[in-house]
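>>> coords please:
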Amino acid sequence: MRKTSLTVSIPSPCQQSWENMTPAAGGRFCGSCQKTVVDFSGLTDSQIHELLSDTSQRYCGRFRKSQLDRQIQPEQQAASLLPAAVLGALLAAGLPATAAAAGDHAAQMADTATTRTITGKVTVENGQLMPGVSLVVKGTNKGAVTDVNGYYRLTIPVLPADQKVTVVVDCIGFKRTEMAIAAEQTVDVVLKDADAQLSGEVVVVGGVRRNNTWQRFKYKWRKFWHR
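As a prediction, this is how the structure comes out:
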């Protein structure tokens, strides 16, 4: 059955504080409404679409405002997912698009004797690894993009001991982060949400209707969070 785009809305946001809810698998349990609120805030559009494309099931969820009330497209062929995410990050950071086409994760600098490589991962606050995140050496067009698993490898210049290299981290929907890097070899980044978050009963418009919906939803959710 052909997949279509969908739109997610929360008409009546929950008034309960997320921090006061009890941690539960995939989200938190709200004692007020006696339901588990599933945390979608760290998922990509394609992941949200896969989980919510069946509109016959009702549940509560937590989303960033930027994820709501807009079209969420279905997953394309596997080969096109990462380049699409990478392209968006490259455009936001001003990196040359040819780097994405070649699949490079680290810019090559002219004099390798004056450069070194750092590695790490990029996550959101709930620990979800983030693909397609742009990391750029400030003031240059040298950078990298996290791979499908949220890891990066970035070449940076070697500076005198009393100086640090500034790396700018960009991802749509999250606050821009600047890191001052000295002698570190491994640098992990945690993205902060750029917009407010809403929790409540989810209304989905669009998607595909299938049988055995609840079992399929639980299976897919476990697949995302227990890789």
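>>> switch to C-alpha atoms for all contacts and neighbour counts from now on
Will do.
>>> Can you name the residues in contact with the biggest helix by length in the chain?
Counting by DSSP state H, the longest helix found in the chain is helix 78-93. For helix 78-93, the surrounding residues in contact (C-alpha atoms under 8 Å, 6 or more residues apart in numbering) are 75, 96-97, 100-101, 131-134, 136, 145, 147-148, 170-172.
>>> in it, what's buried?
Counting neighbours by 16 or more other C-alpha atoms under 10 Å, one finds that the buried residues in helix 78-93 are 82-83, 85-90, 93.
>>> compare with the first, here's sequence two:
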Amino acid sequence: MKFKLNIPEPCHEDWQQMSPTQKGKFCASCQKEVIDFTKLSATEIARKTKNAKQLCGRFTSTQLEQDYVSTSQSSLSRLGIALGLGSIITVAQPGLAQEKRPTQESVLNLNSENEEEEKIDVVEALNNKMPICGFDEVIIITGNVTEETGLPLPGVNIIQQNTSNGTQTDFDGNFSIEISEEDFENEVFLQFSYVGFETVQVKINSEEKNQTLKLELSPGEALEGEVVIIRTNIFQRFLNLFRSNENKRY
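Now for the predicted structure:
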């Protein structure tokens, strides 16, 4: 079942001035604990909120706009039974005899008998910046990502813009990414994104071979307050669709 989250009356208390708790912070104005959901994934939010009542939370605007899906226990049970029956049927079927085919090995000799094999010391070639087939010149970008308080951010997604080249920060917020020199024929940007924080783009300078970045991510715009769960009734959706089709006939 799909549902959305809404905060009809956002709290105007300063989040930074609230007292820290294990799950978020305590609001002295409404005398309630405000759970911080800004750093949780959609799956974790759906699991923690699907049966919640009188929940006070802090969410980003993006989290309040998206749909969440809750899977009921009965649905999981039916899925488990179906998978179990499928496994039994598969095991019960008689095995099909398979004819073993002889494996043919072929060796392609690229070296002529009259030519000596040419060997290249890769380490020496890289140190001397010699061009080697299959090895592209790269610029290595390393760095560290933290939040405003200085705490490291593990799992930050780092993507070279308009490419599939990417990496993530480790537990200490450190990262390393290689960028081909050919990419610097155009401007190169690295995009840093993390749940609950603003996405940042950094332009990379091609003049330095090895660069070290230190980046602080700022929390994204967030709302605090009592959460209202808006559930989508699938039968109501079908009824509305049927009514719309009936109205089109007349």
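>>> that older thread, using JSON lines, lay out the buried residues of helix 78-93 of the first structure together with distance to V205 of the first structure.
Shown next, in JSON lines, are the buried residues of helix 78-93 of the first structure (distance: C-alpha to C-alpha, whole Å):
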{"residue": "L82", "distance to V205 of the first structure": "26"}
{"residue": "P83", "distance to V205 of the first structure": "27"}
{"residue": "A85", "distance to V205 of the first structure": "24"}
{"residue": "V86", "distance to V205 of the first structure": "28"}
{"residue": "L87", "distance to V205 of the first structure": "28"}
{"residue": "G88", "distance to V205 of the first structure": "25"}
{"residue": "A89", "distance to V205 of the first structure": "28"}
{"residue": "L90", "distance to V205 of the first structure": "31"}
{"residue": "A93", "distance to V205 of the first structure": "33"}
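>>> Most widely separated two among the residues you listed?
Within those, two members stand farthest from each other by C-alpha to C-alpha: L82 and A93, at 16.3 Å.
>>> related to what we said a few turns ago, from the contacts of helix 78-93 of the first structure, list just the buried residues.
75, 100, 131-134, 136, 145, 147-148, 170-172.
>>> Where does the longest helix of the first structure end up in the second structure?
Mapped onto the second structure using TM-score structural alignment, helix 78-93 of the first structure covers no residues at all.
>>> Now find how far off-centre that helix is within its chain.
12 Å (C-alpha atoms, centre = their mean, to the nearest Å).
>>> Which neighbouring elements make contact with the helix or strand that comes right after it?
Moving toward the C-terminus from helix 78-93 of the first structure, the next helix or strand (DSSP states H and E) is helix 98-102. Under the contact definition 3 or more C-alpha pairs under 8 Å, 6 or more residues apart in numbering; DSSP states H and E, helix 98-102 of the first structure sits against helix 78-93.
>>> Please look at D147 of the first structure and L135 and confirm they touch.
No - the pair D147 of the first structure and L135 does not pass the contact test of C-alpha atoms under 8 Å, sitting 11.7 Å apart.
>>> how about the helices of the first structure, start to end?
Secondary structure of the first structure (DSSP H): helices located at 45-52, 78-93, 98-102, 213-225.
>>> So which bit of the second structure is the last one matched to?
When you say that, I think you mean helix 213-225 of the first structure. Under TM-score structural alignment, there's no match for helix 213-225 of the first structure.
>>> Can you name the residues in contact with that helix?
26, 51-52, 54, 56-57, 128.
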